[in-house]
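Q: Mind folding the following:
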Amino acid sequence: MSLPRSTPSAQDVDASGLIAFVDAAERDRLGLHSLMVVRHGHVVAEGWWRPYAASRVHLAYSLSKTVTATAVGFLVQEGRLSLDDRVLDHFPEVDRSAVAEGWADVRLRHCLSMTVGHEEDAWPHVFDRMSGSDFGDAAHPSDWVPRVFATNPTRPPGTVFAYNQVATYLLSLVVGRVAGAGVPEMLRPRLLEPMGLPDIPWHRDPLGRELGFTGSHLTTEAIASIAQLYLDRGRWQGRQLLSEAWVEEATRAFGPLNEDPGADEDWSRGYGYSFWMQRHGYRGDGAYGQFLVVLPEHDAVVAITAEQARMQSTLDGLWEHVVPAMGAAGSGDSDRELAERLAALEIPAMSGDALGPEYAEFNRSDASDLAADYTAVSVTRDGADHVLGLLRRGEWLRVPVGRGAWSEGRLVAGGATLPVVSSGGWVDEDTFRAEVIAIESPHRFRLEARLRSSDADLTWRMVPLTGYDPLWLATRWARD
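A: Model prediction:
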């Protein structure tokens, strides 16, 4: 059952403030992909920057932590987990002689609150996310759990905050062991089906287990709905799904503050169970601008997806424009202006007026930062449009490229299938330019190919945390 719709003025929201936020986000190039604002349980504003769309899931990065913590909350209310459980007790097979000193008294609540005792993120000691390697082979996949417990917490648990991927990774594994199903599967009957939300694709470890701390793919409305569940203290349209006691505990600051001197203001106000405290309310968030914002004092929530590196700027825009609009007098004219503004949002498609050759092939340039496995590029004319070829490990991957419009395709190789949309064209007699969006993620890369030099630049707008190969963004693998 989706969230009901209304107009801003009917829910005492001044639409001109929401318009000002969208205008500021575009002016400041905050790279938004979607926006949904909910007040009094009603969606009052929703928009997607085409080709992103309401029906598409979007990689949520660390907003996944909030989803994983919610799964823990369900098992706690069912009496199947206690926040005082020792984490190690859930891994009896781990050789205790190989466990680093400091893990013995780490409890589930320490993992939820990022107070395990590490003074920095320990994940780089487990897996180099940027390499896209070390998964082992299909016959002998790597098990990362022993590596996690080999990292040494240097402070007593509960005494120091460090944003730490291993903490939520362990929580995800504990959920799987106790529930007998991974996080998205165990949430289906408890959360997703009662709220009318789609299944959650998720990035996994070599043994097929959800990473927990990242990798969930959510629709914008799913983000807003989970935010609304917390705003309503675990109730969903009259039914208590999640314990009110859990919501109360999860959404208040636990223990020590973030001591990072470089942390932005809204990352320095405390951390609950995978929720950040902020100037107004609290939130879950993920890299490159994914936000689940809860504003209890205004009975409102905000969901945002994006690709940008200045996340504090997005929050500053909410505080400057959206929060003051709550409870302010609106008008039908402003409502209509906002609806028109949101309906017109788009990421402009690339184009080109030159005809170009029927076929051209290019070597990868030294300026490229796409994975080094991509060694050559081809461009084939296809009527008014083109087909882009990417040579990866000796195999051609081909996707359609719309001229002045986004064309849907798939990158398929190595057992992975990645949905993409692409646009581009010959901008002059020498140069072909295109952009490829991994449409279920924040990310896109650009291609510029030159006939005179017979080379092509393949460059990310912002490099994914999954690594330089776009295929590592995929959630569809032949082994699944």
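
Q: Only C-alpha atoms from now on, for both contacts and neighbour counts.
A: Will do.

Q: Point me to the residue sitting closest to the centre of this structure.
A: Nearest to the geometric centre of the chain sits A60, at 1.5 Å (Cα atoms, centre = their mean).

Q: Please look at that one and T219 and confirm they touch.
A: No - A60 lies out of contact with T219 (Cα atoms under 8 Å); the separation is 9.2 Å.

Q: For the two, list the residues in contact with both.
A: With Cα atoms under 8 Å, 6 or more residues apart in numbering applied, the contact sets of A60 and T219 do not overlap.

Q: in this protein, which spans are helices?
A: Using DSSP state H, the helices of the chain run over 15-27, 64-77, 108-112, 145-150, 165-179, 183-187, 193-195, 220-231, 244-250, 311-317, 323-325, 332-343.

Q: Now that we have the ones you listed, can you turn them into TSV and tack on mean neighbour count?
A: TSV is the format used below for the helices of the chain (neighbours: other Cα atoms under 10 Å):
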stretch	mean neighbour count
helix 15-27	19
helix 64-77	23
helix 108-112	25
helix 145-150	18
helix 165-179	22
helix 183-187	21
helix 193-195	16
helix 220-231	25
helix 244-250	16
helix 311-317	18
helix 323-325	19
helix 332-343	17
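
Q: next up, for comparison:
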Amino acid sequence: MAATYVKPGELGLNPEKLTEMLTELEQTVEIHSISVRFDGKVILEGAWEPFSLEKPQMMHSLSKIGTSICLGFALDEGKIHLEDKLLDYVRDELPEEYDPALEDLTIYHLLTMQAGSKECCNNVWFSKLTRDWETNWLKQPKIREDIGKAFHYDSGCSYTLSRIVTKVMGKNCLALMQERVFDKMGFGEINWLTSPEGHNTGGWGMYLTAGKISALAQLLLQKGEWNGEQLIPAWWTEEIGKMRVVIPEDEKKALTHYAYHIKAGKEIFAAEGAFGQYLICFRDYPVAIGITAGASEYLAADICLKYIKEAVQIPCEKENLEEAQEKLEEKLVHLTLPKPEGDKKDTNEATKKLLNKRIVFTENPRQIESAVISTVGEELKLELTVAGEKKILFAGYKDWKCNDMYPNDFTKRYHAVSYAFDEDALYLSVGLLNTSYREEYCLWVNSENVVVGTWRPNVTYLPAEEDMTWKFTGTFEPSCIL
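A: Got it, this is the predicted structure:
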């Protein structure tokens, strides 16, 4: 998948504006990595530590681009048509009782999120089901008068399209993408989550890096052609990004409409995922962008649109070009997310109470049942029991220490940890590198010898807590109290 790197200035782009873009992105949203291509060449690529350009992150709804591409294969081969009725493909999965409005639904309605869904059945909704995802989704009531007329986002549409593609093509979406796209682009093996029955989720759960995302965006800009081979039907790449249905309350954003399982605006179209992930294609410029993130605000596409246009339209003064390029490269080398709040690597009398004793915790969002914390040189050693499994992690002082915590599980393999103390507490920052999640812990011992803990994530699907902070406590095992 190797791409040619070219300095922006050599292509007539203003590196000052690209530096400003990076600055506004990191000040406005929590971005984890970015890859920008101009005319097929990489002009900017970087990651905010502890996240990296090498370790794939789970895509949320950005994954829908894969389902859309696979539907294009089926359409191109005449194995399915947009006007086909949904029920012609899912009658075997129908529950005994279902909303008769399902009889009205077509493939086009699912593809454009105009299926009249009352509820957005996202990955959290589906993860609560232990079986029969399709049947359970088909039980959901519909707003019949909205079918084909109004936008109702629902990842159940994506799962259903994934199931239908598998039926008509004889292979699931991942197998199709791996064989027809990923292998030919040099991506290597790509992972994509499945339902309990083994079907690709369709609407979420593909694992990609920013570089691979920008390469897919470039493939769309090249009308499906890669290294002289037509990987995606050209006509389908032209249809994917056309504006189809208005997205309510998004009229002032860069992406105002829904297209074929991605979003679209006048100047860009993009696959967008929860927590600010993006695959962005520009309409008027040969620009392709991939972004991974853990952001609560969906602003990255608008920021990129603003500064890319300026980088193209506002030239850098020739006498400043070399210095501007050096500043951009310097910034890319030193990208990092915030490290722990404390300013000490050593313990004092207050924080020493936390060390070398087994702490048993009350219920907490990460299911950390117990911990033994100790120092090993300048690193902190964390011996944990997490959801019944014993794990050992190391944290660097004001530095990210990467731990291969689940070697056989691509969904949560790498955890990077950094620590610091202050006069009263231990602070830990953790990056779950295969996800959008970064979290902060604070632990201290109160006057009653109880460990008090807080957990604060960057983003979460959990019901909101005040200040996005969850509190829990811990007690020392009696035999461990000094």
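
Q: Overlay the chains and give the TM-score.
A: The TM-score (TM-score structural alignment, normalised by the length of structure 1) is 0.85; 450 aligned residues with a Cα RMSD of 2.8 Å.

Q: how close does the residue nearest to the centre of structure 1 get to T151 of structure 1?
A: 26 Å (Cα to Cα, to the nearest Å).

Q: show me where the stretch 201-350 of structure 2 has strands.
A: Along the stretch 201-350 of structure 2, counting by DSSP state E, counting those that start in this stretch, strands occupy 207-208, 225-226, 229-230, 245-246, 257-258, 263-264, 268-273, 277-282, 287-293.

Q: export those strands to JSON lines and tack on mean neighbour count and distance to S195 of structure 2?
A: Below are the strands of the stretch 201-350 of structure 2 laid out as JSON lines (neighbours: other Cα atoms under 10 Å; distance: least, Cα to Cα, whole Å):
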{"stretch": "strand 207-208", "mean neighbour count": "24", "distance to S195 of structure 2": "16"}
{"stretch": "strand 225-226", "mean neighbour count": "18", "distance to S195 of structure 2": "31"}
{"stretch": "strand 229-230", "mean neighbour count": "12", "distance to S195 of structure 2": "31"}
{"stretch": "strand 245-246", "mean neighbour count": "20", "distance to S195 of structure 2": "29"}
{"stretch": "strand 257-258", "mean neighbour count": "26", "distance to S195 of structure 2": "26"}
{"stretch": "strand 263-264", "mean neighbour count": "28", "distance to S195 of structure 2": "25"}
{"stretch": "strand 268-273", "mean neighbour count": "26", "distance to S195 of structure 2": "19"}
{"stretch": "strand 277-282", "mean neighbour count": "28", "distance to S195 of structure 2": "22"}
{"stretch": "strand 287-293", "mean neighbour count": "28", "distance to S195 of structure 2": "24"}
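
Q: Mind putting the ones you listed into TSV with distance to S155 of structure 2?
A: Below are these laid out as TSV (distance: least, Cα to Cα, whole Å):
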stretch	distance to S155 of structure 2
strand 207-208	17
strand 225-226	29
strand 229-230	29
strand 245-246	17
strand 257-258	14
strand 263-264	14
strand 268-273	11
strand 277-282	16
strand 287-293	20
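
Q: of those, which approaches K149 of structure 2 most closely?
A: Closest approach to K149 of structure 2 among the strands of the stretch 201-350 of structure 2 (Cα to Cα): strand 245-246, 8.1 Å.

Q: what residues does the closest one touch?
A: 112, 150-151, 256-259.

Q: Highest neighbour count among the residues you listed?
A: Using other Cα atoms under 10 Å as the neighbour criterion, Y258 leads the contacts of strand 245-246 of structure 2 with 27 neighbours.

Q: wait, that one sits on R244?
A: Yes - the pair formed by Y258 of structure 2 and R244 meets the contact definition of Cα under 8 Å, at 5.7 Å.

Q: overlap in contacts of the two?
A: Residues touching both Y258 of structure 2 and R244 by Cα under 8 Å, 6+ apart: T112.

Q: re the thing from before, got the helices of structure 1 as CSV, with distance to P201 of structure 1 columns?
A: Converted to CSV, the helices of structure 1 look like this (distance: least, Cα to Cα, whole Å):
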stretch, distance to P201 of structure 1
helix 15-27, 28
helix 64-77, 11
helix 108-112, 22
helix 145-150, 22
helix 165-179, 14
helix 183-187, 8
helix 193-195, 15
helix 220-231, 13
helix 244-250, 24
helix 311-317, 24
helix 323-325, 32
helix 332-343, 27
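
Q: Quick one, which of those helices gets closest to R476 of structure 1.
A: R476 of structure 1 lies closest to helix 183-187 among the helices of structure 1, at 15.0 Å (Cα to Cα).

Q: Find me the equivalent region of the closest one in structure 2.
A: Under TM-score structural alignment, the match for helix 183-187 of structure 1 in structure 2 covers residues 173-177.

Q: For G205 of structure 2, see how far away N191 of structure 2 is.
A: In this structure, N191 of structure 2 and G205 of structure 2 are 8 Å apart, going by Cα to Cα.
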